[in-house]
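A.B. asks: Predicted structure and sequence below. I'll ask about it afterward.
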Amino acid sequence: MRTNKPYLLAAAVVAGPIAGVVWHLVDTVGLPRTEAADYLAQVSADRDGYALGTMLYMIFVGCSIPGGLAVARVLRDRAPLAGTISGLLLALAGVLGLIVSGMRPVVLGLTPEGGLAAEAVEAYARYQGSAWFGGIMLPMLASAVVGLVTQVAAILRTGVLPRWTAPLLVAGFVLSSGEFSLAVTVVGALVQLAGTVPLAARLIAGSEAAGEAEPARAALA
């Protein structure tokens, strides 16, 4: 019996970083914690880019969910505990990221083309200062960081993926954080993509190897 190849899972693993690259290119608005008036002004100046960026951001963070499943699947034989921890945390970061993305359409509603209203700035400032803002953002970041560190440690210890992917994943995550210039951010997203491709390749290769092993086991039975 042939093993189903996880093409969709592998495609999602690569689609996330690709969406991240395009998101950074089309949506140049600063981080959500930017001062409310400045943040909303940037959105108002490029509403179309922000709207497109919202869809790309949702794909980017949403793909962390199947990405976490992929990490757990690839690591399950060589580092099952690390794979489970990393996979769950990366998937959780994706879920929280999708929740965060729900605020972005609201931001568009606060930024009409005719200019900003003081009430809109005050409303967004209240959101930034709310427990909801930190209560989602901080766990999302913590889940992504701890999940990534666990994944990298497992890669370096087991060699289940090429060990050069580990520094690429870390460097890509840091450089694409939005704390740097647009050029550096885009380069970081590309580096992260390069570090992710071997994971997708291993998913397919591992599935093919399992499919080849089954007839061999049947012949020995």
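C.D. replies: That came through fine.
A.B. asks: When you work out contacts or count neighbours from here on, use the C-alpha atoms and nothing else.
C.D. replies: Noted.
A.B. asks: centroid residue for the protein?
C.D. replies: residue 61 (4.2 Å; Cα atoms, centre = their mean).
A.B. asks: Report the contact partners of it.
C.D. replies: Neighbour list for residue 61: 16, 93-95, 97-98 [criterion: Cα atoms under 8 Å, 6 or more residues apart in numbering].
A.B. asks: Okay, one more to line up with it:
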Amino acid sequence: MSSTTHLGTGLVAPQATAPGTPAAPAAPAAPAPHPRRRLLVGAALVGPVALAAQYLLSSAGLPRDDAGPWLAGLAEDPTAQTLSVVVHLVAMVAGIAGAATLALACGRRAPWLSGIAAALLAAGSVGGGGFAGMRLIAGVLAGEGGPAAAETWTAVQQGPPFLVLGPLVLMAVIGTVLATVALVRARADVTVWAAPAHLAGFVLASGEFPAAVSVLGEALVLAALVPVARAALRG
């Protein structure tokens, strides 16, 4: 009996794929975003651009400023003030879309927080739209001029309109803080710098600074919104 050992004995030869055998199916591609979601995200991106245009069109100040100087500023260029109000209203509608976009982008990692922030931001947009509409009334008073117009606007500032709309705008401040926290939690889905850019932009664009600073703030908000929009489209 031979005791010679033959190399390869007992090994199974590799099996070649038979000709014509179909290849393994590739992983399915991610579905394209629904057109309505694209429209929503696109509307959200309009918001900071419209607010920046609003600051460039009107530098008269804020409705809560002293009535006399504020009305005098509105009377300097009524056409520009009217255009500013229209653009402001567009921005407020876009702000509601921006709130929904935030909720979509952060929904996986911060669903409750982003949802509450979105609701507060939407309420703030409603309040901002109300103040924009009141600027049209102030424009009429500015055209009349005189102490009587200033007294009328002072009465408006101390009356129900400001009492109702003021808390809504405050909700936007709280919503922005919560949105910043939500963006921090969702930084893996969005980006690391979106949260600080969003908060810094909101502060700079608050209307408390010159128009150039406010425009810079809206540019920061827009920059932060771009990765948020991408995350919302990925869903």
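C.D. replies: Looks like it came in fine. Here the structure is a predicted model, which means the values were calculated and not measured.
A.B. asks: Please state their TM-score.
C.D. replies: TM-score for the superposed chains, counting by TM-score structural alignment, normalised by the length of structure 1: 0.86, backed by 203 aligned residues with a Cα RMSD of 1.6 Å.
A.B. asks: Trace the residue nearest to the centre of structure 1 over to structure 2, please.
C.D. replies: Superposed on structure 2 with TM-score structural alignment, residue 61 of structure 1 falls opposite residue 92.
A.B. asks: Three-state assignment for its match, please.
C.D. replies: Counting by DSSP: H, G, I helix; E, B strand; the rest coil, the backbone at residue 92 of structure 2 sits in helix.
A.B. asks: what about it, distance to residue 151 of structure 2?
C.D. replies: According to Cα to Cα, to the nearest Å, residue 92 of structure 2 and residue 151 of structure 2 sit 29 Å apart.
A.B. asks: Same check on residue 205 of structure 2?
C.D. replies: Distance from residue 205 of structure 2 to residue 151 of structure 2, by Cα to Cα: 29 Å.
A.B. asks: Look at the two and report which has more neighbours.
C.D. replies: More crowded of residue 205 of structure 2 and residue 151, by other Cα atoms under 10 Å: residue 205, with 26 against 14.
A.B. asks: wouldn't that one be in contact with residue 220 here?
C.D. replies: No - using Cα atoms under 8 Å, residue 205 of structure 2 makes no contact with residue 220, being 9.2 Å away.
A.B. asks: How many residues are close by residue 215 of structure 1?
C.D. replies: By other Cα under 10 Å, the residues close to residue 215 of structure 1 number 13.
A.B. asks: Would you mind listing the residues in contact with it?
C.D. replies: Contacts of residue 215 of structure 1 (Cα under 8 Å, 6+ apart): residue 1.
A.B. asks: any idea which element it lies in?
C.D. replies: Per DSSP states H and E: residue 215 of structure 1 is located in helix 182-220.
A.B. asks: Residue 110 of structure 1 pairs with which position in structure 2?
C.D. replies: Per TM-score structural alignment, the equivalent position to residue 110 of structure 1 in structure 2 is residue 141.
A.B. asks: For its match, which residues are in contact?
C.D. replies: Contact analysis of residue 141 of structure 2 by Cα under 8 Å, 6+ apart lists 71, 149-150, 153.
A.B. asks: Okay, and which of those map to helices?
C.D. replies: Secondary structure assignment by DSSP state H places 71, 149-150, 153 of the contacts of residue 141 of structure 2 in helices.
A.B. asks: closest to residue 233 of structure 2 among those?
C.D. replies: residue 71 (43.5 Å; Cα to Cα).
A.B. asks: Report the spatially nearest residue to that closest one, omitting neighbours in sequence.
C.D. replies: Nearest residue to residue 71 of structure 2, sequence neighbours excluded (Cα to Cα, 6 or more residues apart in numbering): residue 142, at 4.8 Å.
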